[in-house]
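Student: next comes the sequence, and after it the predicted model I'd like to discuss.
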Amino acid sequence: MAQPSLFTDGPLLGADFPLPLDRPFTTRQAADLGVSRSVLSRLHRTGYVRRLLKGVFVAAQVPDTLTLRVQALQLVVPAGTVIVDWTAVWLYTGCLPFGHHLEVPPVSVFRLPGRGRLRNGLCVSGERDLRPGDVTMVDDLTVTTPLRTAWDVGRLSHRDLAMAGLDCLLRTAYFGKDELTGGVERFGKRRGVVQLRELAPKADGRAESTGESVLRLRWLDMSSLPPPRPQVPILDDSGRELYRLDLGVEEIRFAAEYDGEEFHTSDADRAHDRARREWIEQHRGWIIEPVRRENVFGLHRDVESILSEGIARARRKLGSSGRG
């Protein structure tokens, strides 16, 4: 049995770790080389490894790349299947659905019609009609093209996830907004096309996180409010960009920002956010409303009132200050 204490003598996994340090591995491969599930769980909990997919891990020091994601999927995707939906989004972009930075979703693959469903512990599967032009090869993996992936995610995902997926794919510039909207009516009699018709024109590749995408969707749903601009630049006195605000209305200097758990939880993150926002508010006259997951999601969300009240406050401030 491998001695787990040796794996964690340094700041990162060292050469004594019996699995590759430059590519993904499965829990089965780890067990075969003496790294039990309990040891692997401890390494994951303490940050020495990170989970890429269900049952697939990689050393923490390995950077996220398309090649890494391909290698991870090669370990678990069955032959004769097509990678689809959010697994395809992740492969192309590295984006995960909101809330999944700590726990990744299962792999989504489909067989072509007539080949039946897969049933195993790693994959969610089913059947779907795909044209030859809807699929492509990424290394030796068969995947729906980025555009077909966008149409499927836009139709078949929960509305919030659909908006986030469309934004992620547009951000990578695999296709343009006109291509996205121009193909919607191909699915005119298919499930979810009403949602796709609504969301495709709203998709925006400037969104930098899935939570930010849903925040923008909440804002756009409130048609009485002025629509937001993503990634509003804040300039210094010489015109150079200092900061960006997630979503804002420049005419009234109101912004809202989504503080996700992954990058806005530590004391250092919070201190940086606070200092940045205080400077923008004091020196550029903005009102900035930070929102978190509980404000945007769930039965008790209050983002709509936060936006409405913040915009009203910004209008009053604009008038009283004599700006504009």
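Tutor: In hand now; what should we look at?

Student: hey, let's count contacts and neighbours off CA atoms from now on
Tutor: Noted.

Student: how near is Val89 to His44?
Tutor: 24 Å (CA to CA, to the nearest Å).

Student: with neighbour numbers in mind, choose between these two.
Tutor: Neighbours were counted for Val89 and for His44 using other CA atoms under 10 Å; Val89 has more, 25 against 17.

Student: wait, is that one part of a helix?
Tutor: Yes. The assignment for Val89 by DSSP: H, G, I helix; E, B strand; the rest coil puts it in a helix.

Student: in contact with it, which residues?
Tutor: Val89 sits next to Cys95, Leu96, Pro146, Thr149, Gly165, Cys168, Leu169 when contact means CA atoms under 8 Å, 6 or more residues apart in numbering.

Student: switch the cut-off to 10 Å
Tutor: 83, 95-97, 143-146, 149-150, 153, 165-166, 168-169 (CA atoms under 10 Å, 6 or more residues apart in numbering).

Student: now Thr81
Tutor: By CA under 10 Å, 6+ apart, the residues touching Thr81 are 108-112, 115, 117-118, 125-127, 141-143.

Student: neighbours around the closest residue in space to it that isn't next to it in sequence, how many?
Tutor: With sequence-adjacent residues excluded and distances taken as CA to CA, 6 or more residues apart in numbering, Thr81 is closest to Arg111, at 4.8 Å. Residues within reach of Arg111, counting by other CA under 10 Å, total 21.

Student: tell me the spacing between Arg111 and Ala173.
Tutor: Here the distance between Arg111 and Ala173 works out to 28 Å (CA to CA).

Student: one more to weigh against that first structure:
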Amino acid sequence: MLEHVADPLGIILRRDALAVGFNDNHLARARRDGSIVRLRQGLYVLGSSWASADPATRHRMLVAGVLRLYRNTVAASHQSACVLQGGPMWGLELSHAHVTNLAGVGERRAARVTHHRGECRVGDLTRSEGLWVTSPLRTALDTASLAGRDAGVCVLDWYLNRGLVTRHELGVGLDRKVDWPGSLPLQLAVRLCDARSESVGESRTRLLCVDRRLPLPDLQFEVFHPSGRLAGRTDFAWPAYGLLGEFDGVGKYTRTRRLGETVVDAVLREKAREDLLRELTGWRMIRFVWADLDTPAATAARIGRAMHRAAA
């Protein structure tokens, strides 16, 4: 049974299967009946494991298998390391496993693996479950250098918000990469990142304000009772315009549900919180959803109208 050759993720290396008595005919039959799925040459995963995996887990399977194939000659890097470290996936190219060759050679893209060449210094690498992975600082900068401005800022925001890197460390790391490809877009992403953003949606909303020349919001704005007790926080606030803002992501109400609380209960509690914050401040509230980010001109106009009404 091939299940006995698989690791906890369901990964099977061809060389391991051959070593215990299977052959290529066994593997071919298993592929045809769906027992295994071929990820690349020499690398398979149990069909049941693959079918039940979400996109992040599927990428982890590919990366973990590739690292086992190459043993200790490469480290997971760039967006693959970001996924392994739990970072955001929005806007990242994840069809390939991204690795950096520890010998500093090789720059190619083949068989679902992108090989990067780059000097790895002390502190650039860490071990995770027996495999080499670039450090959070190196990962954040490498990923942002490839991802484009918006996705890069979302990645940098996440690493800053989780306390995995500091702005000072980003600056030092950026100085080391000044001659690397992608360094100019990376410099812009570093200038725009903000540790206070708690989600991709919040980061992208902030960047929409940058692009549309709207006043930048205060982030994680705190509202207090007259007694000084904290009443709540909002994702955004424009105090000069008397406007509060919230980003309602897909998982917001499920993620913040309390023990024994239904989604409806969570929505009603959020509505009561919003009413309280508006009552305490006398300000308006504007809410954003993912679809708003796909229509930046319309969303910017909506923010502008809300500012005008709130300031009137």
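Tutor: Alright, I've got the coordinates. Computed from a predicted model, the values in this text were never measured in an experiment.

Student: returning to that earlier point: surely the residue nearest to Thr81 of structure 1 touches Arg119?
Tutor: No. Using CA atoms under 10 Å, Arg111 of structure 1 makes no contact with Arg119, being 11.6 Å away.

Student: follow-up on the earlier one: by neighbour count, which of the contacts of Thr81 of structure 1 wins?
Tutor: Neighbour max across the contacts of Thr81 of structure 1 (other CA under 10 Å) = Val109, 28 neighbours.

Student: what's the helix or strand for that one?
Tutor: In this assignment (DSSP states H and E), Val109 of structure 1 forms part of strand 107-110.

Student: average offset between that strand and structure 2?
Tutor: When structure 2 is overlaid, strand 107-110 of structure 1 sits 2.9 Å from its aligned residues on average, using mean CA distance after the TM-score superposition for structure 1.

Student: any chance you could list what contacts that strand?
Tutor: So strand 107-110 of structure 1 is in contact with 53-54, 73, 76-78, 80-88, 90, 116-118, 121-130, 142-144, going by CA under 10 Å, 6+ apart.

Student: next step: those residues restricted to strands.
Tutor: If you go by DSSP state E, these have Leu53, Val82, Ile83, Cys123, Val124, Thr142, Val143, Thr144 in strands.

Student: distance to Pro18 of structure 1 for the residues you listed - can I get that in JSON lines?
Tutor: JSON lines is the format used below for those (distance: CA to CA, whole Å):
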{"residue": "Leu53", "distance to Pro18 of structure 1": "20"}
{"residue": "Val82", "distance to Pro18 of structure 1": "32"}
{"residue": "Ile83", "distance to Pro18 of structure 1": "30"}
{"residue": "Cys123", "distance to Pro18 of structure 1": "27"}
{"residue": "Val124", "distance to Pro18 of structure 1": "31"}
{"residue": "Thr142", "distance to Pro18 of structure 1": "31"}
{"residue": "Val143", "distance to Pro18 of structure 1": "32"}
{"residue": "Thr144", "distance to Pro18 of structure 1": "35"}
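
Student: which residues in structure 2 does the longest strand along structure 1 match up with?
Tutor: Scanning structure 1 for the longest strand, with DSSP E as the assignment, gives strand 241-249. Aligned using TM-score structural alignment, strand 241-249 of structure 1 spans residues 230-238 in structure 2.

Student: next: stretch 190-203 of structure 1.
Tutor: Mapped onto structure 2 using TM-score structural alignment, stretch 190-203 of structure 1 covers residues 180-193.

Student: can you give the distance of the matching stretch from its chain's centre?
Tutor: 17 Å (CA atoms, centre = their mean, to the nearest Å).

Student: show me what counts as buried in that stretch.
Tutor: Residues of stretch 180-193 of structure 2 classed as buried: Gly182, Ser183, Pro185, Leu186, Gln187, Ala189, Val190, Leu192, Cys193 (neighbour count, 16 or more other CA atoms under 10 Å).

Student: what residues does that stretch touch?
Tutor: 118, 141-160, 167, 170-171, 174-178, 203, 206-207, 210.

Student: likewise stretch 290-298 of structure 1?
Tutor: Residues contacting stretch 290-298 of structure 1 (CA under 10 Å, 6+ apart): 98-99, 160, 211-212, 214-215, 218, 246, 255-261, 264, 273-274, 277, 300-307.

Student: of those, which belong to strands?
Tutor: Counting by DSSP E, the contacts of stretch 290-298 of structure 1 place Asp246, Ala255, Ala256, Glu257, Tyr258 in strands.

Student: quick one: the residue nearest the centre of structure 2 from Ser80 of structure 2, how far?
Tutor: With distances taken as CA atoms, centre = their mean, the residue of structure 2 nearest its centroid is Pro88 (0.7 Å). Using CA to CA, one gets 11 Å for the distance from Pro88 of structure 2 to Ser80 of structure 2.

Student: could you do Thr166 of structure 2 as well?
Tutor: 21 Å.

Student: and what of Glu279 of structure 2?
Tutor: In this view, Glu279 of structure 2 and Ser80 of structure 2 are 46 Å apart by CA to CA.

Student: check Thr299 of structure 2 too.
Tutor: Thr299 of structure 2 is 32 Å from Ser80 of structure 2, where distance means CA to CA.
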